[in-house]
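Undergrad: sequence? don't have it. structure:
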């Protein structure tokens, strides 16, 4: 690990227990905070998450916004009843060609939120705790030099305290250490819980698939430098695990995200682009079936280039 990264780890890593709500409310001043939950078919968990934030962080969080990504259940209704502002992903910036994926929901949230600081959290977290939000706000409200904060945590799976995070360990961490060693100090580079200043987030592009987290790390590093980052130990995080097949698609999108940034940085010579198709195999009674999936990712430009989108906020 680079010496500068070791120094950053000591200087910019804290834990949720280092921050308390009363002190953060005092430090908040006139700063406004939006919490964004991208959600698709998360009726079982989204209401509890919104409720915890509303009950325990009302003095700290100015709005809770759920971006409903074409749910087939009543995620939107559950979230609204719990106190969230709910926006259908497809109805935000309707003049733009619609794209799909988590990154699209996060990018569009910039157009319908008002906070100076945004906290992103996944909507499938079980046993949600308010520290998953206020822990991320600690470095941002406590230090104006911090622009972006990533959460890190244990990821229990099948009884193992850190059985989750397979794509991180097998794909993302090797790529980061090989190509962006300044980012090697992040314990959970793909964590879905992170926060940033609008002034930074609006100035970088967003990849639309599961590569959004890696893309943001790389692009914000270029924009603001390592010392503008911090990470906070949030304890543990539990959610429904995905199948190995689904993780394979996620891994491919992480690789495509890395390729796009290497190409943009001039570190890949001109040549054929990676295939956006992934062939996977399923056992059947007669052998194997081939299942081919489209795993391409798109990219949205920095929101600041869009002009004045659908929002009541002055830009």
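TA: Sure thing, it's come through. Here the structure is a predicted model, which means the values were calculated and not measured.
Undergrad: CA only for contacts and neighbour counts going forward, please
TA: Will do.
Undergrad: So which residue is dead centre in the chain?
TA: The residue lying closest to the centre of the chain (Cα atoms, centre = their mean) is residue 192, at 4.0 Å.
Undergrad: Specify the local secondary structure of it.
TA: At residue 192, secondary structure determined by DSSP: H, G, I helix; E, B strand; the rest coil is coil.
Undergrad: number of nearby residues for the nearest residue to residue 268 once chain neighbours are set aside?
TA: Distances taken as Cα to Cα, 6 or more residues apart in numbering place residue 262 nearest to residue 268, at 5.9 Å, with adjacent residues excluded. Using other Cα atoms under 10 Å, residue 262 has 16 other residues around it.
Undergrad: now the helices for the stretch 1-150 of the chain?
TA: For the stretch 1-150 of the chain, the helices defined by DSSP state H, counting those that start in this stretch occupy 3-12, 21-28, 43-56, 75-82, 102-112, 131-142.
Undergrad: Let's have those in a markdown table, adding distance to residue 303 and mean neighbour count.
TA: Listed next are these as a markdown table, based on distance: least, Cα to Cα, whole Å; neighbours: other Cα atoms under 10 Å:
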| stretch | distance to residue 303 | mean neighbour count |
| --- | --- | --- |
| helix 3-12 | 27 | 14 |
| helix 21-28 | 25 | 16 |
| helix 43-56 | 26 | 20 |
| helix 75-82 | 25 | 20 |
| helix 102-112 | 7 | 23 |
| helix 131-142 | 21 | 24 |
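Undergrad: what comes into contact with the biggest helix by length in the chain?
TA: Ranked by number of residues, the top helix in the chain under DSSP state H is helix 244-264. If you take Cα atoms under 8 Å, 6 or more residues apart in numbering as the criterion, helix 244-264 is touched by 167, 171-172, 175, 207, 209-212, 214-215, 218, 268-269, 274, 278, 280, 293, 295-297.
Undergrad: got another, please set it beside the one above:
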């Protein structure tokens, strides 16, 4: 292991048990900071309500750490928006934010537009498909930001149980991380190889940093943020927090392949001396007539830093 990675792991890996909500609330009030929590969601009516309810009960009502709880709806066809609103979140439809910039499909678009739709000094992102959600996830992500001014961005790390035909096994989730993201980081950005879950959907950052980097439009958003923020602020400004166990739904191998294609495109766009590469991904399905090829476009678009968007608009307001 590289000496710098060993040192970073020791200095910048935290545990959720280091903080209690009342400690963070006191630190937040001393600093006069505000916190926004964002849940990007697409057809997550089965889980989003429980997450919002848990966050409101623990970190809005009991300990008012969260000032703003927002669900960014990316055009759900189910009752995601209604369930989230009934549970107490403010629901924002992606198409209503910065309409002059149009809409690009993908998770990264919702995260990027959420910066314009929220106002907190600290922004926490939480995936909306988590099962048995623990609001301490947010406590663990905010802890380093509220107690160490040198930390600007915190990724969650956790065990990821995998649902199999034999039942739930304690590990095995995160296949794209192990097969693609980790090899990419070790090969091209080895200073970031200490991140246990580089693609985790739970992370938090200071607004000024998040608004200073581009957001990849698709599933490459987490990988892109990690590389871009390290380049901007330095690896020591980045940290990770052990949140315990994360449970969520699992996608098919074919869907993970398309996700991997977007992450690969995002990574290649950040390599020095990058060359143009095909964004077409061919996958194959068995039919009655044999094997049929299905073509997917895995290209991604980098949305510009939100700071630049505001500057071009001629104002500094955070909401449309």
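TA: Looks like it arrived, so ask away. Computed from a predicted model, the values in this text were never measured in an experiment.
Undergrad: Please convert the helices of the stretch 1-150 of structure 1 to CSV, extending it with distance to residue 153 of structure 1.
TA: Formatted as CSV, the helices of the stretch 1-150 of structure 1 follow (distance: least, Cα to Cα, whole Å):
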stretch, distance to residue 153 of structure 1
helix 3-12, 15
helix 21-28, 20
helix 43-56, 18
helix 75-82, 25
helix 102-112, 21
helix 131-142, 10
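Undergrad: Show me the one of those that comes nearest residue 181 of structure 1.
TA: helix 3-12 (8.2 Å; Cα to Cα).
Undergrad: matching residues in structure 2 for that closest one?
TA: Under TM-score structural alignment, the match for helix 3-12 of structure 1 in structure 2 covers residues 3-12.
Undergrad: Contacts for the matching stretch, please.
TA: Under the criterion Cα under 8 Å, 6+ apart, residues 191, 192, 193, 194, 236, 238, 239, 240 lie in contact with stretch 3-12 of structure 2.
Undergrad: Quick check, the third one in contact with residue 185.
TA: Yes. Under the contact definition of Cα atoms under 8 Å, residue 193 of structure 2 touches residue 185, with a separation of 5.8 Å.
Undergrad: mean deviation (superposed) between the match of helix 3-12 of structure 1 and structure 1, please.
TA: Stretch 3-12 of structure 2 differs from its equivalent in structure 1 by a mean of 0.7 Å after superposition (mean Cα distance after the TM-score superposition for structure 1).
Undergrad: now the aligned partner of residue 286 of structure 2 in structure 1, nearest residue through space, not along the chain?
TA: Under the alignment (TM-score structural alignment), residue 286 of structure 2 pairs with residue 283 of structure 1. Excluding the flanking residues, the one nearest residue 283 of structure 1 by Cα to Cα, 6+ apart is residue 289, at 6.4 Å.
Undergrad: Let me see the contact set for that neighbour.
TA: Taking Cα under 8 Å, 6+ apart, we find residue 289 of structure 1 in contact with 281, 282, 283.
Undergrad: With residue 181 of structure 2 instead?
TA: Contacts of residue 181 of structure 2 (Cα under 8 Å, 6+ apart): 198, 199, 223, 263.
Undergrad: make it 10 Å
TA: Residue 181 of structure 2 makes contacts with 174-175, 187, 193, 197-199, 220, 223, 260, 263-264, 267, as judged by Cα atoms under 10 Å, 6 or more residues apart in numbering.
Undergrad: Kindly report the same for residue 103 of structure 2.
TA: By Cα under 10 Å, 6+ apart, the neighbours of residue 103 of structure 2 are 74, 94, 95, 96, 97, 109, 110, 113, 217.
Undergrad: Keep only these that are still in contact in structure 1, please.
TA: Of the contacts of residue 103 of structure 2, the ones still in contact in structure 1 (both residues aligned by TM-score structural alignment, their matches' Cα atoms under 10 Å) are 94, 95, 96, 97, 109.
Undergrad: nearest to residue 210 of structure 2, of those?
TA: The closest of these to residue 210 of structure 2 turns out to be residue 109 (Cα to Cα; 13.7 Å).
Undergrad: How about the closest one: what's its closest non-neighbour residue?
TA: Closest to residue 109 of structure 2 by Cα to Cα, 6+ apart is residue 217, at 5.0 Å.
Undergrad: Give me the aligned partner of that neighbour over in structure 1.
TA: Under TM-score structural alignment, residue 217 of structure 2 pairs with residue 208 in structure 1.
Undergrad: From residue 104 of structure 1, how far out is that match?
TA: Relative to residue 104 of structure 1, residue 208 of structure 1 is positioned 5 Å away (Cα to Cα, to the nearest Å).
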